[in-house]
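# After the sequence you'll find the predicted model.
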Amino acid sequence: MSSVASASDETVRVPIVAVVGRPNVGKSTLVNRIVGRRQAIVEDVPGVTRDRVSYEVTWSGRRFTIVDTGGWQPGAGGLSARVTAQAELAVAAADLVLFVVDATVGITETDAAVAKLLRRGDKPVLLVANKVDSAAGELDTGELWSLGLGQPYTVSALHGRGSGDLLDAVITALPSSGAGGEPETAPDAPRRVAIVGRPNVGKSSLLNRLAGEERALVDAVSGTTRDPVDAIVRIGDRRWRVVDTAGLRRRMRDAVGAEFYAGLRTDQAIRDAEAAVVLLDAAEPITEQDVRIVQKVIDAGRALVLAFNKWDAVDADRRLALAREIETELGHVGWAPRLNISARTGRGVEKLAAALETALAGWEQRVPTARLNAWLSELVAARPHPVRGGRQPRPLFATQASTRPPRIVLFTSGELEPTYMRFLERRLRETFGFPGTPIDLSVRARQPRTRRRSRGQR
């Protein structure tokens, strides 16, 4: 899906390291230790991680991508089987595999089954004995040699013990350039897009539709996605890095455990993105949480596209009701491009590229100062600020301070009322467009001059 580089701009591929093992052996804790921050969600119950999730790492000047996976359980059924399939896909795409076992438990039947599969493969494997918190614990890892994967590297992912030695071993075992990673430098750099919304609105289905594979797990049970899952896809003529995020079901202050940390990751994914696609279930009424998620994107200052999914399940009566709901609940974001899609059938998904391009163009739009002030002078002359308390503040000058999103500063003779500010923003959009982007409109009011006191008053 990436563009082909010519010999003159040849790029080095970033190698991929997959972290695998049965559930609850500390894979995500180890990933957090390697990444250097609490990135993957960790909770003291098995099965928290489900999709394969990638993070960029640099160690001793060498870059690589580390992929956290869900618990590998050969022979499992249901959702566990699909989690296992994601782990197997991660191994297939990797240049190096870290097989993590719990040194305090010893070798289990699942460990032995996974080791057998890894021995049959053609990928180099490092055996990682986790939860070794002291030198004494190393004496209990001798049996791990029987897995047939060579020397076990003893670590305590929780406390950091042995992690540096493990990373040195990773760098030594990595190939000079990866087989499947993204280029370290690419002339066609992908734009960053986050898919956000309530649980079970179809975010993972949309990512899978765009990627052309089951990149993220989809299940009828809400909350399947917990860590952000990304993929490089081509929509239209451009490459995009699309991130599927955990569904936000309630306010952050009411969330607990894995749901709380999933919410934090979603917030970070929005901040890391350039644009956000807020996915809504067209077959259900727009909820307060939908409106709250839209506001999250606005507060983060990101370009915005509204996509109404499951359009294939919407009848004529629901379409009329939805139109009224959009006007009532989302009228304040009438500037955002809207799409009606079906991630399941693919209906309308091809229009997503044009909507994103429109939103990003508005996000990066700049209006020359002379043109902005000509507009402001004409507008204020036709519709001056109302007189309040015997005073009438006036906008004097305007300038666009920055883009991404557009930030416009008004220099005025006094504070402007919120209603007048909304009027100015509405007229600003009518004249200059700014589609698909919030506008940061701020006021710098001129301070009244203080009279100098006479000598007799000093």
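Received the coordinates, thanks.

# Every contact and neighbour count from this point should use C-alpha atoms.
Fine.

# My understanding was that residue 307 contacts residue 294; is that so?
No: Residue 307 is beyond contact range of residue 294, at 11.4 Å (criterion: CA atoms under 8 Å).

# Of the two, which one has the most company?
residue 307 (25 against 21; other CA atoms under 10 Å).

# before we move on, back to that, intersection of neighbour lists for residue 307 and residue 294?
Common neighbours of residue 307 and residue 294, counting by CA atoms under 8 Å, 6 or more residues apart in numbering, are residue 278.

# Tell me how many other residues surround residue 326.
Neighbour tally, residue 326, other CA under 10 Å: 15.

# whoops, I mixed them up, residue 27
Around residue 27 there are 30 other residues, counting by other CA under 10 Å.

# any chance you could map the helices in the stretch 301-450 of the chain?
316-329, 352-363, 369-382, 418-432 (DSSP state H, counting those that start in this stretch).

# Tell me if residue 231 really is in a helix.
No: under DSSP: H, G, I helix; E, B strand; the rest coil, residue 231 sits outside any helix and is assigned strand.

# Okay, one more to line up with it:
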Amino acid sequence: MADTPDIEEFDAAPDEDLASRVAAIDEQDAAQRAEALRSGLEDYDLEEEDLSLLRAHGFEDEDEVDEGAPPVLAIVGRPNVGKSTLVNRILGRREAVVEDVPGVTRDRVSYSAFWGGRKITLVDTGGWDIDVNGMASRIADQAEIAIDLADAVLFVVDSTTGPTATDEHVVRMLRRSKKPVILVANKVDDERGELQAAELWSLGLGEPHPVSAMHGRGVADLLDVALETLPEVSAIDQKREEGGPRRVALVGRPNVGKSSLLNKLVGSERVLVSDLAGTTRDPVDELVELGGRQWRFVDTAGIRKRAKQSTGADFYAALRTQTAIERAEVALVLLESNARLSEQDVRIIKTVTEAGKALVIVFNKWDLMDEDRRWQLEREIEQDLAHVSWAPRVNLSAMTGWHTDRIVRAMTTSLESWDTRISTGRLNAFLGELVAANPHPLRGGKQPRILFGTQASNRPPRFVLFTTGFLDPGYRRYIARRLRETFGFEGTPIEISMRIREKRKRK
């Protein structure tokens, strides 16, 4: 395992009764305190996005139904046609990596964007390399994953080269997807370029929309068309149907027992099991009834390496596994209890937490453990998994079925935490008590203050703090720890972001 870099933590004074103090504050008093803090924000320069957040998650709206996820717009095309440049143009900042070399973007990356008063999610894609064997059928696999998770697609073509064989491969895949497609003719800098763009009618995807991602020409008109095409709320990245089966991803390195566990839970040989690592290539969906309710399990291919370091079938298997994680609500990460934790195990867990999914860590093959290995495993957990000490652990044997019945309780705990929303009043009461006992250290003679806090969303819980200055990472981790101690959040990542605002200058 690679050494973990030293990270400075906030040295807090003991405060063992924080949770009890917060619990003793009644809801009405908590709401009044928060209302006073919210009023104080009027003295600060707030952006429109701040006001929208406060309106959406203020006191009067806390019981309203979630408005749904913003629509997802995937940007696809062969390498070096300007997809990332277009993303940067839409975002208005250099966010996506751009280089005049094909294939710089290898993984799908999501960004939040605003246009016409609406929020949309952009998905930049890449990595469309034909492998050395010329297996052109694999060329659109990554795009297919992005399209499957999108409400509409921007298909970017280089107007200066015209349609290519690769473009035609992608067109066939787009037609199979039955998703709305907007054809984008990029690198159109003048009227001559518009004549070249007209050649793209031959692709059979309708009108090509000429743009210059580099210079911004035509991008506003393109976005207007995209908004007309996209639904108000994503039909793909939507909240689960109440009462429907929760979605569970089984992930881990090859041969850790994912398929064996799924077969044991299903009660039949649903998935091929072999001692040969890598038997599972594509995710396999299975409805399983456990604990009196249905769950939708997805058995995934074992993740051998980082997706961008894999090649051929392994590369696309890793991408499909990433998709399974993104589509899931909770991930069961299987680890081998009788083998040393690897860097790859830690990376898989990081993939789950960065995707914002509920997490359960499952140590399989417990029947192969001895006392020496058990002692070593506890040391490895303390060293390598301390950053996810909040995740429930289940020790089991998929082969014998021992303790597999404990999975439901662990998944339920993690999902309840993942779903949790704290009222604005209760959150600000917590912040007030926490800061009073352990204020942020002075930095450069100034002490940043927390003006107001709100939970912007759940699944996973995301908190936004309005502050007068930058909060040290160690202090933010301290807030996260105390949030867990006070409100639970066992089994879910939580995110804390800041909005640093200055006091409005009086005229």
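In hand now; what should we look at? For clarity, every value in this text was computed on a predicted model and none was experimentally measured.

# ranking the helices of the stretch 301-450 of structure 1 by burial, who's on top?
helix 352-363 (a mean of 21; mean count of other CA atoms under 10 Å).

# residue range for that helix in structure 2?
Counting by TM-score structural alignment, helix 352-363 of structure 1 falls onto residues 407-418 of structure 2.

# The matching stretch: how far from the chain's middle?
Put simply, stretch 407-418 of structure 2 sits 19 Å off its chain's centre (CA atoms, centre = their mean, to the nearest Å).

# That stretch vs structure 1, average offset?
Averaged over the aligned pairs, stretch 407-418 of structure 2 sits 0.3 Å from structure 1 after superposition, using mean CA distance after the TM-score superposition for structure 1.

# quick one on the thing from earlier: which among the helices of the stretch 301-450 of structure 1 is found nearest to residue 240 of structure 1?
Set against residue 240 of structure 1 and scored by CA to CA, the helices of the stretch 301-450 of structure 1 come closest in helix 352-363, at 9.2 Å.

# Outside of the closest one itself, list whatever touches it.
Contact with helix 352-363 of structure 1 is made by 235-236, 274-275, 302-305, 336-339, 403-406, 433-438, as judged by CA under 8 Å, 6+ apart.

# Buried ones only from the residues you listed, please, as a ChimeraX command.
Those of these that count as buried under 16 or more other CA atoms under 10 Å are selected in ChimeraX with:
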select :235,274,275,302,303,304,305,336,337,338,339,403,404,405,406,434,435,436,437,438
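
# sorry, back to before: mind putting the helices of the stretch 301-450 of structure 1 in JSON lines, distance to residue 28 of structure 1 included?
Below are the helices of the stretch 301-450 of structure 1 laid out as JSON lines (distance: least, CA to CA, whole Å):
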{"stretch": "helix 316-329", "distance to residue 28 of structure 1": "39"}
{"stretch": "helix 352-363", "distance to residue 28 of structure 1": "33"}
{"stretch": "helix 369-382", "distance to residue 28 of structure 1": "50"}
{"stretch": "helix 418-432", "distance to residue 28 of structure 1": "45"}
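
# how close does the residue nearest the centre of structure 1 sit to residue 35 of structure 1?
Nearest to the mean C-alpha position of structure 1, by CA atoms, centre = their mean, lies residue 269 at 2.7 Å. As judged by CA to CA, to the nearest Å, residue 269 of structure 1 and residue 35 of structure 1 stand 16 Å apart.

# ok, back up a step: the residue nearest to the centre of structure 1 pairs with which position in structure 2?
Checking TM-score structural alignment: residue 269 of structure 1 goes with residue 324.

# To which secondary structure element is that match assigned?
Element membership of residue 324 of structure 2, judged by DSSP states H and E, is helix 312-327.

# right, and the helix or strand after that helix?
Using DSSP H and E, the first helix or strand after helix 312-327 of structure 2 is strand 330-336.

# That following strand vs structure 1 - mean distance after superposition?
Using mean CA distance after the TM-score superposition for structure 1, the mean distance for strand 330-336 of structure 2 is 0.3 Å.

# And the contacts of that strand?
Around strand 330-336 of structure 2, the neighbours that count as contacts under CA under 8 Å, 6+ apart are 246-253, 256-258, 325, 341, 345, 348-349, 352, 357-365, 411, 414-415.

# Filter those residues down to just the ones in strands.
Mapping the contacts of strand 330-336 of structure 2 onto strands (DSSP state E) picks out 246-252, 358-364.

# Out of those, which end up buried?
Listed as buried from these are 246-252, 358-364; burial here means 16+ other CA under 10 Å.

# Specify which member of these is nearest to residue 452 of structure 2.
Checking these against residue 452 of structure 2 with CA to CA, the nearest one is residue 358 at 26.7 Å.

# And the closest one, what's its match in structure 1?
Per TM-score structural alignment, residue 358 of structure 2 is aligned with residue 303.

# Surely that match and residue 274 touch.
Yes: with contacts counted by CA under 8 Å, residue 303 of structure 1 reaches residue 274, the gap being 6.4 Å.

# Trace residue 312 of structure 1 over to structure 2, please.
Matched by TM-score structural alignment, residue 312 of structure 1 corresponds to residue 367 in structure 2.
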